[in-house]
Structure formats: structure tokens, C-alpha cells
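Visitor: Need coordinates for the below:
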Amino acid sequence: MTKLSLATLKEVSATAAIPGYDRSSLTPGIVHFGVGNFHRAHQAIYLDDLFNLGQDHDWAIVGAGVLPSDSVMRDKLAAQDFLTTVVEQDNNSTSARVTAPMIDILPTGDAKTIIAKLADPAIRIVSLTITEGGYFIDASGKFNPAHPAIAADGQSPSEPKTVFGLIVGGLKARRDKGLAPFTVMSCDNIPHNGGVTLAAVVGTARLSDPAFADWIKANVSFPNGMVDRITPATGAREIDLLKDNFKIEDNWPVYCEEFKQWVLEDKFPLGRPALEKVGVTFVSDVAPYEHMKIRILNGGHAAIAYPSALMDIHFVHDAMGDPLIRAFLAKLENEEIIPIVPPVPDTVLKDYFAMIEHRLLNPKIADTIPRLAQDGSNRQPKFILPSTGDRLARNEDVIGLSLVSALWCRYFAGTTDSGKEIVFNDASADRLHAAALKAKTDPAAFLVFEDIFGTVAKSDLFRKRFAQALKTLWAKGTRETLQLYLDNKLAE
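Guide: Next comes the predicted model:
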């Protein structure tokens, strides 16, 4: 067994690929907020590939964060010189590699140190993977400046606690020093993530300095981007698998699928790494790609999460291996989601969905249904309800999409069909659970949350379809309800 560190890379190379570059040759060019699994399996991988080509070694990553979990991650990665073992798994292959593009992680919550680094002229990009729920947006996609955390940064701009308050502080420090602003690059699964990030940064600045907010809007670049790679959470299982299969002791390895994709709007005034040389697609308009991915892949994740949970299925590949769930997803995608996704350059949407089915069937990823089911109050308004709203706007039926919402409601009643207790992982769990219990006899009770359902809940057709589906779920159970949907009998 070899404990991962810079000093042990030679020993590690017996079972895993190691960096082909000298880590001491790297200098920072990027500050990244949110050093979680997805970042280390995605952005960091692309940079590692580029550095292995011997290029752009002045674009290394310095990590940062604001949450307690960020502090835990810092401690674990610092103990192994900020290296990460990434295990890529396809259905027929498994390989491990050690990546080294990160050279430091700043102390969590240390605003003074973080802002000083953001003001370093070497830093030309600030990137983020802070999850869909980290942008303080409501169901309509608008930034909420009244959120207590944002309001606090507005009242105390010199002591920011949020990512956006820190970015504002860093931009102001650069302007005061006469430095050009860095580019702010979101790597999260949000439609128009660049625009969403711009709204959050400008909205936070406006609370304390409206003139500076206008300056940010006029001078700072916020490119849109689409990112894709299935990356499950790390637990004891993954740590032990790495030890057993590769003889490497890593405090927080990352397991992921072999597939990855990154499409970026090419708007980087201070320059950028030559990521096109390692597979990143640079385009003038990311919207078609992100629309496709968020509606078809992320929407598909959200669609299978709750029926699978109610049927006591733990792993995603087992859910997709169940003929009923796989057929449910295929019918939903082909009849209600894919037909309203606009064309994407050089892409056949049904082929794209077929690729997603293949990815979800990968047993080696061991992605879990609890991971897909978490944070639904943020994910449903981004991944499912926009498709529902688009179909309603076209006067088209929403039988399948309404069923997805009803399954989410039934899930929040708190027990599976077999009676097992469900453990929620959602910031809005208490209010959703209370409403879901009321909805057993009054389905409309779950549709009162305007911050989640927006205008969709005002549709008579949606309310009717939702009520039909929910009543059927309670009366007949998940499996029979899915079959009724497949037989085109759910709406009778």
C-alpha cells in the first residue's frame, strides 16, 4: 500500500498513471471555488491533460471555499500535496491516474487571504463548481438579493462570507490596484450559467456599491459553459476499492465515468489555457448544448430518481436495468422532452439520448439513487419544470412530466412503497415533507411553492395531470403507476 504524495509518485506509478510534468514547474492562473469531486474529475482533468502536453504551466489551480465541507476537503488534500487519484470506469475498462494541476487550497472562510489571492495579477480566471443551489436563484432563475447570506455580505462587504461577496471583493481590490478584472467562469449545471453568475456577482455588489456593480457589468466577462461527466460521491467504498485494486491510499479519490464533455463560450479577455488541444469545444453560443444536456441528461436523472427510490432501488445502473424504469424514461424523453429541445450543431438528439442510456447502465460507476434524489427543490425547477412549462406554452400535454412531479411529491411523503423510511437531503425538506403529507388527500397542497413551481402550478392542465398521477401512486403504487403510463392509461 502506498500513501499518495509527491514523494511517492514513483511507487504509485506501478498501478496508476502519474503526471508527466514536474509539479514544481506550475504557477497559479486560476482560483477555483468548490474543490469537489466534479471539479477534480472534469476541469482539473482537462488541465492535467494540457500540462501533460508540456503547455500552459502558468494556469495551475488554487482552490478556495466557504463551506465547512470545503475545509474538510482542504485538510484531506493538503495531507497528500493536493494530488488526486481519478479512477475512470467504462463498462469494459477501469484505469487510475494521479492528477496534479492544483497547487494549493486557501484557508476556508479567510476572506482577507482569498481576496488577496484574487487580486494577484497572475490570477486571470476565477471558476466555480458550487452546485445548482449555490447561486441564490428562485424558480424563475432570478438572483435573490434578499437571501440572508447575500444580504449580510451587502451590509458587510469588507467581510464577505459568500463566494459572490468574495468575488466582488477581489474585483474591487484589482480595480483599486489598476489591474484588469479576471474572467468569472461557472462550471455548474445551470442554464446560461455565465449569465446567472453575472447576476449573482452584480446583484451582490449592488447592495453595497451600485456604481461598482455597474462597473462589473460593463467590464467583467462571464462566459457560459456546458459541463458533463457523471461523478458519484466518494465514501468508504471508493477509498477501499482504490486500496484493493490499485494499492493506493488516497484520502478522497474520485471515481467517474470515462465520458466527459465541456463546451465553452470563448470570452476570456486576459487569456485562457489552450484547452481546445485536449477536447474542450469553444463556441460562440453554448445555449443549444447546455439546453440539450440539462433537459435530456439532468432531466433524465431527475425523472428516474424518485420512482427508483420508491421501489427501493439504490444504484442507478440497477434502476436502468429494471425494464419498467428504463421504458418509463425512454417514453418520457422521446415523447415529451426531446421534441421540445432545439437542434444542436452536429448532434442527433435521439443518438445523444441513446448514449445517455449507455452511460446510466454502467455498473462500475455505482452512482446512487440517493445522490440523484437529493436537492430536488433546486434541481426540479432547473431540470424538469422548464420542460413542463415549455410544453404547456405550446398547448401540449404533460402526462409524463406531471408524473415526475407527482413522484417527487410521493417521495417526500417519507416512506417507500414497501414502508421503508426515506432519508431526505434537501434544504427545503421540512416544508416539502409537510406539504407532501397534506397532498395525499389534497394534491394541490404540494403546488403552493411558487419559488419551485413558478407559473407551472397555475396551469389547470398541469394541476389535473399532477393530481391524477399522485392519486394513482397512492392507490396503486409506483410500479403499477409506471405501467399505466406506459400503457397510455394514466390519464384516463
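
Visitor: contacts and neighbour counts: CA atoms only from here.
Guide: OK.

Visitor: quick one, longest helix in the protein?
Guide: helix 460-476 (DSSP state H).

Visitor: Give me the packing partners of that helix, helices and strands only.
Guide: Judged by 3 or more Cα pairs under 8 Å, 6 or more residues apart in numbering; DSSP states H and E, helix 460-476 is in contact with helix 399-411, helix 478-486.

Visitor: can we see that at 6 Å?
Guide: In terms of contacts (3 or more Cα pairs under 6 Å, 6 or more residues apart in numbering; DSSP states H and E), helix 460-476 is packed against helix 399-411.

Visitor: Secondary structure element for A302, which one?
Guide: Using DSSP states H and E, A302 maps to helix 299-310.

Visitor: Return the distance of that helix from the chain's centre.
Guide: 16 Å (Cα atoms, centre = their mean, to the nearest Å).

Visitor: what's it packed up against?
Guide: helix 369-373, helix 399-411.

Visitor: Give the buried residues for the following helix or strand past it.
Guide: Scanning forward in sequence from helix 299-310 by DSSP H and E, the next helix or strand is helix 316-321. When burial is assessed from 16 or more other Cα atoms under 10 Å, helix 316-321 yields the following buried residues: 316-320.

Visitor: Next, format the residues you listed as JSON lines and append distance to P68.
Guide: JSON lines is the format used below for these (distance: Cα to Cα, whole Å):
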{"residue": "V316", "distance to P68": "28"}
{"residue": "H317", "distance to P68": "31"}
{"residue": "D318", "distance to P68": "33"}
{"residue": "A319", "distance to P68": "33"}
{"residue": "M320", "distance to P68": "34"}
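
Visitor: contacting residues around the closest residue to T2 other than its chain neighbours?
Guide: Excluding the flanking residues, the one nearest T2 by Cα to Cα, 6 or more residues apart in numbering is I248, at 5.0 Å. Residues in contact with I248 (Cα atoms under 6 Å, 6 or more residues apart in numbering) are 1-2, 242.

Visitor: go on, V201?
Guide: Per Cα under 6 Å, 6+ apart, neighbours of V201: F164.

Visitor: so which strand or helix has it?
Guide: Using DSSP H and E, V201 sits in helix 193-206.

Visitor: Next, the structure of the following sequence, for comparison with the previous one:
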Amino acid sequence: MTRLSNASLTQLDAKVATPNYDRTAVSAGIVHFGVGGFHRAHQAMYLDELMNQGKALDWGIVGVGVMPGDRRMQEALASQDHLYTVVLKHPDGNYEPRVVGSIIDYRFAPDSPDAVIELMADPAIRIVSLTVTEGGYNFHPVTGEFNLENADVQHDLANPGEAKTSFGLITEALARRRERGVAPFTVMSCDNVEGNGNVAHKMFTAYARARDAELAAWIEAEVPFPNSMVDRITPVTTPTDIEELSSRFGVEDAWPVVCEP
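Guide: The predicted structure is shown next:
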């Protein structure tokens, strides 16, 4: 059995596809909040495909977690050089594994909120994307309006440099880019929410308006919030999935992704 890492890629079973590009040449262009199964089987996988074609090497992904449970993902990815396996389960029972290398780092925001903010303030970051589920947009279930009473939101409004939420972290990064004359990044929702870009736009600008009306007006005018349609069935990874990858292909992966073709 081979533990997944940069050093072990050449030792893996020939049936396991691996990155053919130099991962040390990949630089960050995207910061992604909510690194779960869908993101790793979709956006990260497609970037890996482009990198295998010698393209998009300046679009590497830095994952960010803000919830307590995200610590586990940070630890799993860090233990294997941020590599992981996507396993396609075909209807005929065939398994098709590939190692994805487009995620180059992962930050657990509570460890250092300012470092995450500065990462997004870097001009090299052109997209900040999100898969945070419908609940991550903090809107009232009845009115559909942004919930300013949320305790973490109140904390972030009072302490923008020590933000706890995606709203506080991303808005503070945009504020710093504005102050430094750096063009804003695109905020790209990849959640299964109708009009996801519209929802993200409404919630982020509501947060910004509560913080600073001028900043909110700049975000309204300058920051793109595209809508997207996304779908891929990615069941929660089970101990059986981890064992199957190990027994069939000899790959020890702390958190692989299994999905439909």
C-alpha cells in the first residue's frame, strides 16, 4: 500500500492516473471556500485536466475552511501534499481512479484570519469561489434577507481583520484591494442554489452595506457575481470507499472522492 504524496506518485499502480505536470510550477489563482466532495470532483478536477494539457498553471486552488469540521479536511490534505483521488464508479462495477493535483494549499481560517484575507488581497487571485451549501449564505428562511443578527456576522462587522465568516473574510479582502488600487476578484458561487450568483451578490452586498456604504457601492459596481449551473453526484466518502481504493489499487488516501461518471 502506498501513501499518497508528491514523492509517491511514480510508485502508484499504473491503473491510477496521476498529474503529468510539475506541481511546483503551479501558482494560486483561485481561493475556494468549502472544499468538499463536489468541489474536488468538479472544479478542481477540471483544472487538473487543463494542467495536464500544460495550461492553467497559474490557476491553482487554495482551499479555505471556516467551520470547525473543516479542520479534518485541512489535516487530511496537508498529510498528502494536498493530493487526493477521484474514483469514478461505473455502472458495470468498474472503478476508474485518478489523482488530482490542482489544489496546492489549504488554510483553516480560524488559525489565521489575516493570512487568509491577505491571500485573497493578492492580485494573483482572480476568483474566490464557494461551495458552502444553501445554509452558508445566511439568509432568513422566510424573508430571504441577509441575517444581520447572526452572532458571527456581528463579530465580523466589529472586527474585520479577525473575521470568522466567509462574508467577513471576503469583504475585508475586497476592501484591502480597493484601498491598494487592485482590481477585485470575481466571487463565484458553485452551490446548488437557484440564481446562485444573484443570491451571493445580494448577501455579500448586504453585509458590506452594514459595514461601509461606500465599500458596498464599489462592490455593487465592480465585483462580478456570475450565476452558474452545477451538478454532480458525490456521495459522502465512507470507510468502505477508502478501503476499496486501498485493496483494488494499493493507494492510501485519507479522503478520496467517489462519484458518478
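
Visitor: Buried deepest among the helices and strands packed on helix 299-310 of the first structure, which one?
Guide: Sort these by mean neighbour count, taking mean count of other Cα atoms under 10 Å, and helix 399-411 sits at the top with a mean of 26.

Visitor: In the second structure, what range does it match?
Guide: Across the second structure, nothing matches helix 399-411 of the first structure (TM-score structural alignment).

Visitor: Who are the packing partners of that helix?
Guide: Using 3+ Cα pairs under 6 Å, 6+ apart, helix 399-411 of the first structure sits against helix 299-310, helix 460-476.

Visitor: Just name the most buried of these.
Guide: Highest mean neighbour count among those (mean count of other Cα under 10 Å): helix 299-310, a mean of 26.

Visitor: and stretch 169-180 of the first structure, how far from the chain's centre?
Guide: With Cα atoms, centre = their mean, you get 29 Å for stretch 169-180 of the first structure.

Visitor: burial of A109 of the second structure, as a residue count?
Guide: By other Cα atoms under 10 Å, the residues close to A109 of the second structure number 26.

Visitor: gap between it and G195 of the second structure?
Guide: As for A109 of the second structure, its distance to G195 of the second structure is 27 Å (criterion: Cα to Cα, to the nearest Å).

Visitor: ok, back up a step: need the helices and strands packed on helix 399-411 of the first structure in a markdown table with distance to Q261 of the first structure, can you?
Guide: A markdown table is the format used below for these (distance: least, Cα to Cα, whole Å):
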| stretch | distance to Q261 of the first structure |
| --- | --- |
| helix 299-310 | 17 |
| helix 460-476 | 34 |
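
Visitor: Which of the ones you listed sits closest to A439 of the first structure?
Guide: With respect to A439 of the first structure, and counting by Cα to Cα, the nearest of those is helix 460-476 at 8.3 Å.

Visitor: List the contacts of that closest one.
Guide: Outside helix 460-476 of the first structure, the residues within contact range by Cα under 6 Å, 6+ apart are 399, 402-403, 406, 443, 481.

Visitor: Ok, stretch 83-99 of the second structure next?
Guide: Counting by Cα under 6 Å, 6+ apart, 16-18, 100-101, 256-261 sit against stretch 83-99 of the second structure.

Visitor: Next, the buried residues of that stretch.
Guide: 83-88, 95-99.

Visitor: A205 of the first structure is nearest to which of the helices and strands packed on helix 399-411 of the first structure?
Guide: A205 of the first structure sits nearest to helix 299-310 of all these, at 32.7 Å, using Cα to Cα.

Visitor: mind checking the SS state of the spatially most central residue of the second structure?
Guide: Against the mean C-alpha coordinate of the second structure, by Cα atoms, centre = their mean, the closest residue is H32 at 2.7 Å. Here H32 of the second structure is recorded as strand under DSSP: H, G, I helix; E, B strand; the rest coil.

Visitor: give me the number of residues near the equivalent of N52 of the first structure over in the second structure?
Guide: With TM-score structural alignment as the criterion, N52 of the first structure lines up with N52 in the second structure. Number of residues near N52 of the second structure (other Cα under 10 Å) recorded here: 19.

Visitor: Trace V283 of the first structure over to the second structure, please.
Guide: Taking TM-score structural alignment, V283 of the first structure has no aligned residue in the second structure.

Visitor: How about S208 of the first structure?
Guide: Here S208 of the first structure is matched to R211 in the second structure, going by TM-score structural alignment.

Visitor: how much space between its match and P160 of the second structure?
Guide: 9 Å.

Visitor: out of these two, which sits in the busier spot?
Guide: Using other Cα under 10 Å as the criterion, R211 of the second structure and P160 rank with P160 on top: 22 against 19.

Visitor: what ranges do the strands span in the second structure?
Guide: Here the second structure has its strands, by DSSP state E, at 2-3, 28-33, 60-65, 84-89, 95-100, 103-108, 127-130, 186-189, 251-252, 257-259.

Visitor: Taking strand 103-108 as reference, get the angle to the second one.
Guide: Direction vectors for strand 28-33 of the second structure and strand 103-108, defined by axes from the mean of the first three to the mean of the last three Cα atoms, to 10 degrees, enclose an angle of 40 degrees.

Visitor: The third one now?
Guide: Using the same axes, to 10 degrees, the direction of strand 60-65 of the second structure lies 20 degrees away from that of strand 103-108.

Visitor: How about the fifth one?
Guide: Relative orientation of strand 95-100 of the second structure with respect to strand 103-108: 80 degrees, computed using the same axes, to 10 degrees.

Visitor: Any chance of the strands of the second structure in TSV with distance to T237 of the second structure as columns?
Guide: Listed next are the strands of the second structure as TSV, based on distance: least, Cα to Cα, whole Å:
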stretch	distance to T237 of the second structure
strand 2-3	18
strand 28-33	19
strand 60-65	18
strand 84-89	11
strand 95-100	14
strand 103-108	18
strand 127-130	20
strand 186-189	23
strand 251-252	14
strand 257-259	6
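
Visitor: The match of S208 of the first structure: what's it in contact with?
Guide: By Cα under 6 Å, 6+ apart, R211 of the second structure lies in contact with L157.

Visitor: any idea how far it lies from W255 of the second structure?
Guide: For R211 of the second structure relative to W255 of the second structure (Cα to Cα), the value is 38 Å.

Visitor: Can you tell me what D122 of the second structure aligns to in the first structure?
Guide: In the first structure, D122 of the second structure lands on D120 (TM-score structural alignment).

Visitor: A116 of the first structure: how many residues sit nearby?
Guide: Neighbour count for A116 of the first structure, taken as other Cα under 10 Å: 13.
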